[in-house]
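J.: Give me coordinates for this.
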Amino acid sequence: MKSITLLPNTHRNCNVIMIVFPFDEEIKQHIKLLPEVKWSRTLSSFYIISSKGNLHLLFTHFRRKKWLVDYQKLRKEVTRPLKERYKLVLPQLSEELNSELIRFKKWLQQKRLSENTVNTYTEVTAFFLRYKILKKVEPYSVKLIEQFNYDFIYKANRSVSYQNQCINGVKKFLLFKNLEINPLSIERPKKEKQLPAVLSIDEIKAIFNNLTNLKHKTLLSLLYSGGLRIGEALNLRVEDIDSKRMLIHVKQAKGKKDRYTLLSVSFLKLLREYYLAYKPKIYLFEGQNKKQYSNASAQAVLKKALKKTKITKRVTLHTLRHSFATHLLENGTDIRYIQELLGHNSPKTTMIYTHVTNTSLNNIKNPFDEL
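T.: Predicted coordinates for the structure are as follows:
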């Protein structure tokens, strides 16, 4: 019997219910039938606003398939008080605007944008159209967009990343409508420049030593040894491992680009052991019914391993990629090679690792030591 776990969480200052399950295409498509359910890249999970009505909706929806629903942690959760924040109640879309939104989504899909980007742009555009109804204005104007930017994003204290997504989505919608609004003075705000968290070699070892499951250990070892994004690792197929040239072929990664990255000799031994034990058919990492392994499952693996270590840093799957790049730089690898291995368009992106490496900093003599 297929099983689904409901977990409590908070997202964008709202209490939500996360819908977690081992990757299964049937479950995924069935969940998508509910318009109230959204996908979050931040949570790496489907979610719905937490309420008794929505919980009943989920149970009714999954009961039709006779699937097992585990909601024990949801029952034990004590709702955390949320900060008081500005609330903007938006009216629902008319049937005409809803149809236009569907056409806009199809237009985005024809542009071959990623599924996540299409869903995000469609969602933020829906908010913009609902805001337009609230303001009872007919033509699209700079003033309307600026008001939406202020009321819906700034006053609600939404993140810079979300603000950029909203601006991008609205601009795409105006392009879809073939509308030129000049001057469109809303620019994408600059993100805060934060240095990535990096694990030491000993911390990496501690994580791997606390992984007893062979598949889990192989997956996380791949992320570190190849400097891969989690999506790239999960999309790898068996034939993408080139043991003769000791390379991993990463196909159609971010920016729809192919690249090669390193295949570690030590990792290859672990990979062969894993292959003999699990015998994957298509994808290198497969879940139930030989389907592609899920992002949520990979996140859970890391979280479980971290609990057994004494690491206090905020660590994500992407931290393994950051650590790979930093350790290469500390070992004297030319930053241009690191750029190629990571698949960065610009060396400026790779240069961030020069700020977190210990090699250069350790060569600086602290004046306090002269006192």
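J.: Only C-alpha atoms from now on, for both contacts and neighbour counts.
T.: Fine.
J.: Need the three-state assignment for Lys28.
T.: Lys28 falls in the helix class when you classify it by DSSP: H, G, I helix; E, B strand; the rest coil.
J.: For it, give its distance to Val20.
T.: Distance, Lys28 to Val20, by CA to CA, to the nearest Å: 10 Å.
J.: Just say helix, strand or coil for the spatially closest residue to Val118 that is not a sequence neighbour.
T.: The shortest distance from Val118 to any non-neighbouring residue, by CA to CA, 6 or more residues apart in numbering, is to Leu108 (6.0 Å). When the structure is split into helix, strand and coil by three-state DSSP, Leu108 lands in helix.
J.: was I right about Leu108 contacting Asn119?
T.: No: no contact is recorded between Leu108 and Asn119 when judged using CA atoms under 8 Å, the distance being 9.3 Å.
J.: Can you give me the neighbour number for Leu361?
T.: By other CA atoms under 10 Å, 12 other residues sit near Leu361.
J.: How far does the host helix or strand of it sit from its chain's centre?
T.: Using DSSP states H and E, the element containing Leu361 is helix 358-362. How far helix 358-362 lies from its chain's middle: 31 Å, per CA atoms, centre = their mean, to the nearest Å.
J.: neighbouring contacts of that helix?
T.: The set of residues that contact helix 358-362 without belonging to it, under CA atoms under 8 Å, 6 or more residues apart in numbering, is Glu330.
J.: So which bits of that helix are buried?
T.: When burial is assessed from 16 or more other CA atoms under 10 Å, helix 358-362 yields no buried residues.
J.: cool, stretch 270-279 as well?
T.: Using 16+ other CA under 10 Å, the residues of stretch 270-279 that count as buried are Leu270, Leu271, Tyr274, Tyr275.
J.: how about a markdown table for these, with secondary structure added?
T.: As requested, those are exported to a markdown table (three-state DSSP):
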| residue | secondary structure |
| --- | --- |
| Leu270 | helix |
| Leu271 | helix |
| Tyr274 | helix |
| Tyr275 | helix |
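J.: could I get those as JSON lines with distance to Pro183?
T.: As requested, the buried residues of stretch 270-279 are arranged in JSON lines below (distance: CA to CA, whole Å):
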{"residue": "Leu270", "distance to Pro183": "58"}
{"residue": "Leu271", "distance to Pro183": "56"}
{"residue": "Tyr274", "distance to Pro183": "58"}
{"residue": "Tyr275", "distance to Pro183": "58"}
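J.: Out of those, give me the two with the largest separation.
T.: Taking CA to CA as the measure, these span a maximum distance of 8.7 Å, between Leu270 and Tyr275.
J.: Another sequence for comparison is provided below:
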Amino acid sequence: MLLINAIQLFMQYLSSIDRSHETITGYRKDLIFFTRFLEAKYNVEPYIDEITANDIEDYLTYLKEKRNYAPASRGRNLHTLRSFFAYAYNKELVSRNVALSVEKIKVQQKERTYLTEEEVEQLITRIDHRLIRLVVIVLYMTGMRISECLNLTVDNVDLKHRVIHVVAGKGNKDRLIPISNRLLPLLEDYIRNQRPETESPLFFCTKKTGKLSPVNGTVKILNNGT
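T.: Purely as a prediction, here's the structure:
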């Protein structure tokens, strides 16, 4: 079977087991890039059962020396290939998982740094945009990811019972986040006095577009932890 056809089957499988859209997109991107590498290497469309561990090792070397990929990025690509070939082996598309014989990429663990409460307060006071300022406060007080926060709908935020329902968050799992005494009045004021009249179901929205973009400068800064 052509590698590209096996990849398509793998994508369908990931969708059938409810892997997140972000996961499927990331796997597809990694595997298509691997396919293009093999096409350039052999000047022919690759077949999945002809791929060797040496091909994968050459690919990882290419990512390091030609594409300047960091160890973590190369490790992610190897993880993708291992998952893909594990699927292919289980479906009898290959006789063995050749990716298992490729040594893992060593990644130096970095100590995470966090903003202090004082630094967060300084950040918040410097944000002129009222809605962005509220979103930053919500992110800080709930620990939500930006995508989770901006995808909240009005129905997800239960002010009466003081809980936020995150749908399909990390690992494609739902979870409940309590609304603190400090956060509750801010959300109540937003709903009553600030949220524009719109048909958008999103909790945080603008009148013009009905949504708030995660690429906004301030939100992006918080996401990067800087």
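J.: circling back to that earlier point, give the aligned equivalent of the residue nearest to Val118 of the first structure in the second structure.
T.: In the second structure, the residue matched to Leu108 of the first structure (TM-score structural alignment) is Leu14.
J.: now do Ser264 of the first structure
T.: Using TM-score structural alignment, the equivalent of Ser264 of the first structure in the second structure is Ser180.
J.: quick one: which of Lys28 and Val20 of the first structure has more around it?
T.: Val20 (19 against 13).
J.: which SS class is the spatially closest residue to the more buried one that is not a sequence neighbour?
T.: If the residues on either side of it in the chain are set aside, Val20 of the first structure comes closest to Thr5, at 5.1 Å by CA to CA, 6+ apart. Per three-state DSSP, the local secondary structure of Thr5 of the first structure is strand.
J.: so what corresponds to Asn168 of the first structure in the second structure?
T.: Structural alignment places Asn168 of the first structure opposite His79 in the second structure (criterion: TM-score structural alignment).
J.: Verify the assumption that that match is located in a helix.
T.: Yes: the secondary structure assignment for His79 of the second structure places it in a helix, going by three-state DSSP.
J.: give me every residue that touches Glu138 of the first structure.
T.: Glu138 of the first structure sits in contact with Lys132, where contact means CA under 8 Å, 6+ apart.
J.: Surely it is in a strand?
T.: No: secondary structure of Glu138 of the first structure (three-state DSSP): coil, not part of a strand.
J.: What separation do you get for it and Tyr121 of the first structure?
T.: 22 Å.
J.: Kindly report the same for Asn149 of the first structure.
T.: Relative to Tyr121 of the first structure, and taking CA to CA, Asn149 of the first structure is found at 15 Å.
J.: More neighbours: which of those two?
T.: Just comparing Asn149 of the first structure and Tyr121: by other CA under 10 Å the higher neighbour count belongs to Tyr121, 22 against 17.
J.: residue in the second structure matching the more buried one?
T.: Residue mapping for Tyr121 of the first structure onto the second structure gives Tyr27, with TM-score structural alignment as the criterion.
J.: From the buried residues of stretch 270-279 of the first structure, pick the one nearest Gly53 of the first structure.
T.: Tyr274 (44.3 Å).
J.: Please, where are all the helices along the stretch 101-250 of the first structure?
T.: Ranges of helices within the stretch 101-250 of the first structure are 115-135, 142-148, 160-176, 201-209, 214-226, 230-235, based on DSSP state H, counting those that start in this stretch.
J.: highest average neighbour count across those helices?
T.: Most buried of the helices of the stretch 101-250 of the first structure, by mean neighbour count (mean count of other CA atoms under 10 Å): helix 214-226, with a mean of 21.
J.: so that helix matches what in the second structure?
T.: Helix 214-226 of the first structure lines up with residues 130-142 of the second structure when matched by TM-score structural alignment.
J.: superposed on the first structure, where does the matching stretch end up, distance-wise?
T.: Taking mean CA distance after the TM-score superposition for the first structure, the mean distance separating stretch 130-142 of the second structure from the aligned residues in the first structure is 0.9 Å.
J.: can you list contacts of that stretch?
T.: If you take CA under 8 Å, 6+ apart as the criterion, stretch 130-142 of the second structure is touched by 120, 124, 127, 144-146, 149, 177-180, 183, 186, 204, 218-219, 222.
J.: rerun that using 10 Å as the cut-off
T.: Surrounding stretch 130-142 of the second structure, the residues in contact under the criterion CA atoms under 10 Å, 6 or more residues apart in numbering are 115, 117, 120-121, 123-127, 143-146, 148-150, 164, 177-180, 182-183, 186-187, 190, 194-195, 204-206, 212, 216-219, 222-223.
J.: so how far is it from its chain's centroid?
T.: When distances are taken as CA atoms, centre = their mean, stretch 130-142 of the second structure is centred 20 Å away from the chain's centroid.
J.: With stretch 96-107 of the first structure instead?
T.: Using CA atoms, centre = their mean, the distance between the centre of stretch 96-107 of the first structure and that of its chain works out at 25 Å.
J.: what does Asn54 of the second structure align to in the first structure?
T.: The equivalent of Asn54 of the second structure in the first structure is Lys143 (alignment by TM-score structural alignment).
J.: Was I right to think that match contacts Leu184?
T.: Yes: Lys143 of the first structure sits in contact with Leu184 when judged by CA atoms under 10 Å, with a separation of 9.4 Å.
J.: ok, the match of Ser264 of the first structure - how many residues close by?
T.: Here the number of neighbours of Ser180 of the second structure (other CA under 10 Å) works out to 12.
J.: likewise Met11 of the second structure?
T.: Other residues lying near Met11 of the second structure total 18 when counted by other CA under 10 Å.
J.: Next: Thr60 of the first structure.
T.: Residues contacting Thr60 of the first structure under the criterion other CA under 10 Å number 12.
J.: Next one: Arg188 of the first structure from Leu195 of the first structure, what distance?
T.: Using CA to CA, one obtains 21 Å as the distance from Arg188 of the first structure to Leu195 of the first structure.
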